[in-house]
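Undergrad: Okay, structure incoming, though there's no sequence with it:
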């Protein structure tokens, strides 16, 4: 088994998580901008 090599599923999952986190950050910042 090669531990270094990430499977495609793992990579896509990490990318999805990154996208979601970015999405959340953008929503939060725009939400706060609306408040102030």
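TA: Yep, that arrived. If you're wondering where the values come from, they're calculated on a predicted model, not measured in any experiment. Numbers count the residues shown, from 1 in each chain.
Undergrad: going forward, measure contacts between C-alpha atoms and count neighbours the same way
TA: Fine.
Undergrad: all helices of the chain, in order?
TA: Here the chain has its helices, by DSSP state H, at 8-35.
Undergrad: Taking the centroid of it, which residue is nearest it?
TA: residue 18 (1.6 Å; C-alpha atoms, centre = their mean).
Undergrad: quick one: contacts for that one?
TA: Residue 18 makes no contacts at all, as judged by C-alpha atoms under 8 Å, 6 or more residues apart in numbering.
Undergrad: Put this next to the first one:
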């Protein structure tokens, strides 16, 4: 696999995890329904 693609994938994954964490803190009930 191209290292640039792997790096971009990992950066995007880290962003989505952080965004999910923030969403979960701001919207606890909805996040619970979504399993976040």
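TA: Great, that's in hand. Treat the numbers as computed from the prediction; the structure is a model and nothing was measured.
Undergrad: Need the TM-score between these chains.
TA: After superposition, the two chains reach a TM-score (TM-score structural alignment, normalised by the length of structure 1) of 0.70; 28 aligned residues with a C-alpha RMSD of 0.7 Å.
Undergrad: residue in structure 2 matching the residue nearest to the centre of structure 1?
TA: If you follow residue 18 of structure 1 across to structure 2 using TM-score structural alignment, you land on residue 13.
Undergrad: what about its match, distance to residue 1 of structure 2?
TA: Look at residue 13 of structure 2 and residue 1 of structure 2: by C-alpha to C-alpha, to the nearest Å, they are 17 Å apart.
Undergrad: What of residue 32 of structure 2?
TA: Residue 32 of structure 2 sits 36 Å away from residue 1 of structure 2, going by C-alpha to C-alpha.
Undergrad: More neighbours: the two, which one.
TA: residue 32 (10 against 5; other C-alpha atoms under 10 Å).
Undergrad: Just list the residues touching that one, thanks.
TA: For residue 32 of structure 2, the contacting residues are residue 24, by C-alpha under 8 Å, 6+ apart.
Undergrad: Work out for me the element it sits within.
TA: Residue 32 of structure 2 belongs to helix 28-34 when assigned by DSSP states H and E.
Undergrad: Distance-wise, check the aligned partner of residue 27 of structure 1 in structure 2 relative to residue 28 of structure 2.
TA: Superposed on structure 2 with TM-score structural alignment, residue 27 of structure 1 falls opposite residue 22. Computed as C-alpha to C-alpha, the residue 22 of structure 2 to residue 28 of structure 2 distance reads 10 Å.
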